[in-house]
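Visitor: I'll drop the sequence and a predicted model, then ask my questions.
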Amino acid sequence: MNPHMVSTVVLVVHWVVIVILSIRVVMRRPPVGVAMAWLVVVFSVPFAGAAVYLLFGEKRLGRSRAVRIQSGVPRLTRWQASLGAQAVTVPLPIGPPGEPLRRHAERLQGFPALPGNETLLLSDFESVFDHMIRDIGAAEQTVHLCFYIWEEKGRTGEIVDALTRAAQRGVQCRAIADALGSKTFLKGLQAGRLRRAGVDLRAAWPTGLARALATRTDLRNHRKIAVIDGRVAYTGSQNLVDPRFFKQKAGVGEWVDAMVRIKGPAAASLDGVFLFDWSVETGATFEPPTVWTASGSAMPGGSVVQVVPSGPDLQAESIHQVLLKAIYGAECELVMTTPYFVPDDALLTALTTAALCGVAVTLIIPARNDSLLVRHASAAHFDDLMSAGVRIALFNGGLLHTKSLTIDGAVSVFGSVNLDMRSFWLDSEISLLVYDRDFTGRLRDLQERYLRDSERLDPDVWNSRPSRRRFVDNACRLLGPLL
């Protein structure tokens, strides 16, 4: 075969691949920005672009995982309906943002808003570890943990000690750690110690070359959940890491996180999310917690809390819709914190519209980020936001990892979700909607603490940055749908 014929065959194959994958992208109907970004990759990088798309361009759950999810969803739905006996059935007494948001979230994911929860906002890792270790130490029946990142150093060893003691006294201890985020831990000494003590430790979304052919390898379980005896639960942004040791070489300072401790009916909702994940990872039948015994008694006058899980195993776009509904429902003020801000057009439009309508919109993000691409892609949106009146604050006290949104001082969105496409569409996430002015006030105070350690971005100074920086920011913005 002469060189001319070889080049012709290669060219023909190249265009056949492009046409087939283009049709595939169009027919799968991803968000327009995502579709266009993938088409650019496929067209511009011969063969390699096609390979990258086949590995990362589709939500391939794997056949066996998809079957386990489909078999568990009907039982999950029936259990969610059984929570209705405890649900809020009257309009929430907190003004316009709450009631439409509650109805929307329940229709999307099925979890009702449950009253009577005692909520404790924990704003530093020491208090998170102190409370969690104490609650595990008092466990009588079950301890359930699900975390994206679990590392051995620092105070995480105390969590291992507490779990080991709990398992040895007969408490059923089950834990899920993401196979990629906790890769080193799952192969380490502490994981072996847990297993020997009787803790059932599993890897979420296992990876490997063979699995990559059937499953998209960057679909991850990004949730942070701990539930003790079905009555006390934790969630938020804190992984099982000690920030004094975690990613110290990244040059961004210590990670700054927050968690909420919940005692009451909403703990059972979080336990249900964990047990559904457990059934998917282990193949066990989904057995939801008992509504009345596992949830505990409601606290009179406590917070109304609604759990919103999201991810490729459930309704992936649910948290995206919930956030848009929350933003459009604001009348006076929106304050949000996130480590990774790479909005799509819908979210960007919602934020600028709110600001132009007179809502005081504040975005607090880290001054230094551990992802260079995210840093530039995020910066590309600052011009539009500040032009609309959004206040942007750069946090200087480390890598601000808390994910929070407060609306009109009445409603909070709090959990593991970043304001980027990965959290919206790909990763398994957990969020809480808290309809309570007292809790929202405490979260708002924490946001103010972050603001005091931040520098407000000056629009005039920002607009005078070098042209080469503008170009890099805008070029990275094009990759935003893929980040």
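Guide: Received, thanks.
Visitor: Please make it C-alpha for all contacts and neighbour counts, starting now.
Guide: OK.
Visitor: so who does Arg244 touch?
Guide: By CA atoms under 8 Å, 6 or more residues apart in numbering, Arg244 lies in contact with Gly154, Glu254.
Visitor: Which helix or strand contains the residue nearest to Pro288 when sequence neighbours are not counted?
Guide: Leaving aside its sequence neighbours, Pro288 sits nearest to Gly272 (CA to CA, 6 or more residues apart in numbering; 5.5 Å). Assigned by DSSP states H and E, Gly272 falls within helix 266-282.
Visitor: what comes up buried for the longest helix seen in the chain?
Guide: For the chain, the longest helix by residue count, based on DSSP state H, is helix 3-28. Residues of helix 3-28 classed as buried by neighbour count (16 or more other CA atoms under 10 Å): His14, Val17, Ile18, Leu21, Ser22, Val25.
Visitor: Contacts only, for the fifth one.
Guide: Right, the one you point to is Ser22. Contacts of Ser22 by CA under 8 Å, 6+ apart are Leu39.
Visitor: again, 10 Å this time
Guide: Val16, Ala35, Met36, Trp38, Leu39, Val42, Phe43, Ala50 (CA atoms under 10 Å, 6 or more residues apart in numbering).
Visitor: Please apply the same query to the third one.
Guide: Ile18 makes contacts with Val12, Arg24, Leu39, Val42, Phe43, Ser44, Pro46, Phe47, Gly49, Ala50, as judged by CA under 10 Å, 6+ apart.
Visitor: Break down the stretch 51-200 of the chain into its strands, ranges please.
Guide: All strands of the stretch 51-200 of the chain, identified by DSSP state E, counting those that start in this stretch, fall at 114-122, 142-147, 172-178, 200-204.
Visitor: wait, which of these is closest to His104?
Guide: His104 lies closest to strand 114-122 among the strands of the stretch 51-200 of the chain, at 14.8 Å (CA to CA).
Visitor: Can you spell out which helices and strands pack onto the closest one?
Guide: Secondary-structure packing of strand 114-122 (3 or more CA pairs under 10 Å, 6 or more residues apart in numbering; DSSP states H and E): helix 125-137, strand 232-236, strand 259-263, helix 266-282, strand 303-310, strand 429-435, helix 437-452.
Visitor: Packing partners of the last one?
Guide: For helix 437-452, the helices and strands in contact under the criterion 3+ CA pairs under 10 Å, 6+ apart are strand 114-122, strand 303-310, strand 333-337, strand 360-366, strand 391-395, strand 403-407, strand 411-415.
Visitor: I figured Pro289 hits Gly296, correct?
Guide: No. Pro289 lies out of contact with Gly296 (CA atoms under 10 Å); the separation is 11.1 Å.
Visitor: what's the overlap in contacts for the two?
Guide: Common neighbours of Pro289 and Gly296 (CA under 10 Å, 6+ apart) are Asp229, Gly230, Ala268.
Visitor: another one to put next to it:
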Amino acid sequence: MLASALPVALGVALGGHLSRRLRRQQLARRFIRLADDVPLDVLLEREVGVPVRDGNEVALHADGSIFDALEREIRSARESIHICEFMWRGTGDPSERIGRAVLERRPGVACRIVLDWFGSKRFDPDLERRLVASGCQVRRHAPLPDPFRCNHRRVLVFDGRTAFVGGFGIWKSWLGNGVGEEGWRDTAARVRGPAVGDLQRAFDDSLQAAGGQPLPAAAYPRLAPAGPHRVAVVASTPAWARATLAARMSYALLASARRRLWIANSYFVPDRSLQDVLLARARAGVDVRVLAPGPWHDVPLVQAGQRRTYRRLLAGGVRVFEYAASMMHAKTILADDACAIGSTNMDSQSLSFLWEASIVTDAPEAAAGLARRFELDLTRSYEIEPGAWRRRPGAMRLREAGAAVAEPWL
């Protein structure tokens, strides 16, 4: 029976891949064409399908500073603490620190936590018992029916009024300042204002997918303007053969750039359609730069897939840098003065198979902050020169060829 099912499964997988590939090529051409005349906010609402909310405040948090901000919000919460986290693991700081803050929350504050079965498989069982005993609801995003469709989101919402998104995990690798083996480089954003309601809905969807009940109406307070900025929340769910919201968001941002397109991404394995958009922007005179992981990488196969894209990108005028100070784990895009921050990588996993959450904003302070940090990170990186890349060792080429086999699922 297993032998007869295997060809069917392989056929379904291949069919899904071919369908996604065709659909993405069509979308790439569509977004390149539309972006010449359609502003980004219209692309987001009409082509991606997400609302763009006015009246928000956005603040950036880099590296280990996120844990100070989270602890403050947890201890200040008066109504609810909602945490959807792909990776919460281990003992000690920051796991114990954040867990202690939750345990010491104000009386009567509701606590709901959704963890991914894979990313948080080493969640401290003693901490989980203490959390449950304190009245906190802890749920797992289950591996069935599809073990590849993990919940990769990092969405934390407090009192329905303040939310955080980013690429961080609650683990020791995110301590520090983005330098050194145990100090991964990452960026998160704090959001206040009407867009928090959309992030609360993203948490609500994750909670229900993990078997929880829908949030009560009180979890959605009426949100007054908190700042002058526009924010779109892109909460993406898997789609086997269609284009996800995460994929559409990526096309929209890349195609909309007219001056600069600066990408920092931890798992940078863009398929040919995304490469086409990057190359089209470079041909149009846009300053296109990619900052990806270098010597420090936690998934060697993904790094080989990442480097397999360099030849075509470099030949087309895209500048590529590898971060040398630690693991580059940020997932940010700076397209002119618009920016995206969240959990979404530029690979097939994020754009097809995973639950993701990112924000897109026009906040000038956020764009300026991302630009400053990108420029600082470049001083801790080395640029991939086309001539030197053509002379790279044969062993590296062999690893890239091996990654090509798994590329549709990297």
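Guide: In hand now; what should we look at? These numbers come from a predicted model, not from an experiment.
Visitor: any idea which element Arg242 of the second structure lies in?
Guide: Counting by DSSP H and E, Arg242 of the second structure is part of no helix or strand.
Visitor: Next, count neighbours for it.
Guide: 17 (other CA atoms under 10 Å).
Visitor: Secondary structure class of the residue nearest to it when sequence neighbours are not counted, three-state.
Guide: In space, and not counting its chain neighbours, Arg242 of the second structure is closest to Arg20: 5.8 Å by CA to CA, 6+ apart. Judged by DSSP: H, G, I helix; E, B strand; the rest coil, the three-state class of Arg20 of the second structure is helix.
Visitor: so who does Val359 of the first structure touch?
Guide: 327-328, 330-334, 351-353, 389-390, 407-408.
Visitor: Leaving out chain neighbours, which residue sits closest to the counterpart of it in the second structure?
Guide: Under the alignment (TM-score structural alignment), Val359 of the first structure maps onto Val286 of the second structure. Excluding its sequence neighbours, the residue lying closest to Val286 of the second structure (CA to CA, 6+ apart) is Arg259, at 4.8 Å.
Visitor: one step back: tell me which of the strands of the stretch 51-200 of the first structure sits nearest to Gln321 of the first structure.
Guide: Across those, closest to Gln321 of the first structure is strand 114-122 (CA to CA), at 20.6 Å.
Visitor: Over which residues of the second structure does the closest one lie when aligned?
Guide: Strand 114-122 of the first structure covers residues 53-61 of the second structure once aligned (TM-score structural alignment).
Visitor: That stretch: average distance to aligned residues in the first structure?
Guide: Here stretch 53-61 of the second structure, set against the first structure after superposition, deviates by a mean of 1.3 Å using mean CA distance after the TM-score superposition for the first structure.
Visitor: Go through that stretch and flag the buried ones.
Guide: Applying 16+ other CA under 10 Å to stretch 53-61 of the second structure flags Arg53, Asp54, Gly55, Asn56, Glu57, Val58, Leu60, His61 as buried.
Visitor: Need the residues you listed in TSV (columns: distance to Arg391 of the second structure).
Guide: Shown next, in TSV, are these (distance: CA to CA, whole Å):
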residue	distance to Arg391 of the second structure
Arg53	49
Asp54	50
Gly55	52
Asn56	49
Glu57	48
Val58	44
Leu60	39
His61	39
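Visitor: Distance check, the aligned residue in the second structure for Val241 of the first structure against Val405 of the second structure.
Guide: Counting by TM-score structural alignment, Val241 of the first structure corresponds to Trp171 in the second structure. Using CA to CA, to the nearest Å, Trp171 of the second structure is found at 32 Å from Val405 of the second structure.
Visitor: okay, those two: which has more neighbours?
Guide: Legend: neighbour count by other CA under 10 Å for Trp171 of the second structure and Val405, higher for Trp171 (20 against 11).
Visitor: quick one, helices of the stretch 51-200 of the first structure?
Guide: 63-82, 98-109, 125-137, 156-168, 183-186, 189-197 (DSSP state H, counting those that start in this stretch).
Visitor: Alignment lookup: Ala401 of the second structure to the first structure.
Guide: In the first structure, Ala401 of the second structure lands on Asn474 (TM-score structural alignment).
Visitor: helix/strand/coil for that match?
Guide: helix.
Visitor: do the same with Ala404 of the second structure
Guide: helix.
Visitor: What residues does it make contact with?
Guide: Listed by CA under 10 Å, 6+ apart, the contact set of Ala404 of the second structure reads Leu301, Ala304, Gly305, Arg308, Leu410.
Visitor: Average offset of the helix holding Gly272 of the first structure relative to the second structure?
Guide: Mean deviation for helix 266-282 of the first structure: 1.3 Å (mean CA distance after the TM-score superposition for the first structure).
Visitor: which residue is nearest the centroid of the first structure?
Guide: The centre of the first structure sits closest to Val417, judged by CA atoms, centre = their mean, with a distance of 3.0 Å.
Visitor: element containing that one, please.
Guide: Counting by DSSP H and E, Val417 of the first structure is found in no helix or strand.
Visitor: and it, what does it touch?
Guide: Taking CA under 10 Å, 6+ apart as the test, what Val417 of the first structure contacts is 222-223, 236-237, 309-310, 319-320, 338-340, 402-404, 423-424, 427-431.
Visitor: same thing with Leu301 of the second structure?
Guide: Contacts of Leu301 of the second structure by CA under 10 Å, 6+ apart are Arg399, Glu400, Gly402, Ala403, Ala404, Ala406, Glu407, Leu410.
Visitor: Quick check: the gap between the residue mapped onto it from the first structure and Val342 of the first structure.
Guide: Counting by TM-score structural alignment, Leu301 of the second structure lines up with Leu373 in the first structure. Here Leu373 of the first structure is placed at a distance of 10 Å from Val342 of the first structure (CA to CA).
Visitor: Return every residue with contacts to both of the two.
Guide: In contact with both Leu373 of the first structure and Val342: Ala379, Arg477, Leu479, Gly480, Leu483, using CA under 10 Å, 6+ apart.
Visitor: Disregarding residues adjacent in the polypeptide, which is nearest to Ala166 of the first structure?
Guide: Gly137 (6.5 Å).
Visitor: ok, now Asp63 of the second structure?
Guide: In this structure, Asp63 of the second structure finds its nearest non-sequential neighbour in Asp186, 5.0 Å apart by CA to CA, 6+ apart.
Visitor: Now check the first structure for the residue matching that neighbour.
Guide: Counting by TM-score structural alignment, Asp186 of the second structure corresponds to Asp257 in the first structure.
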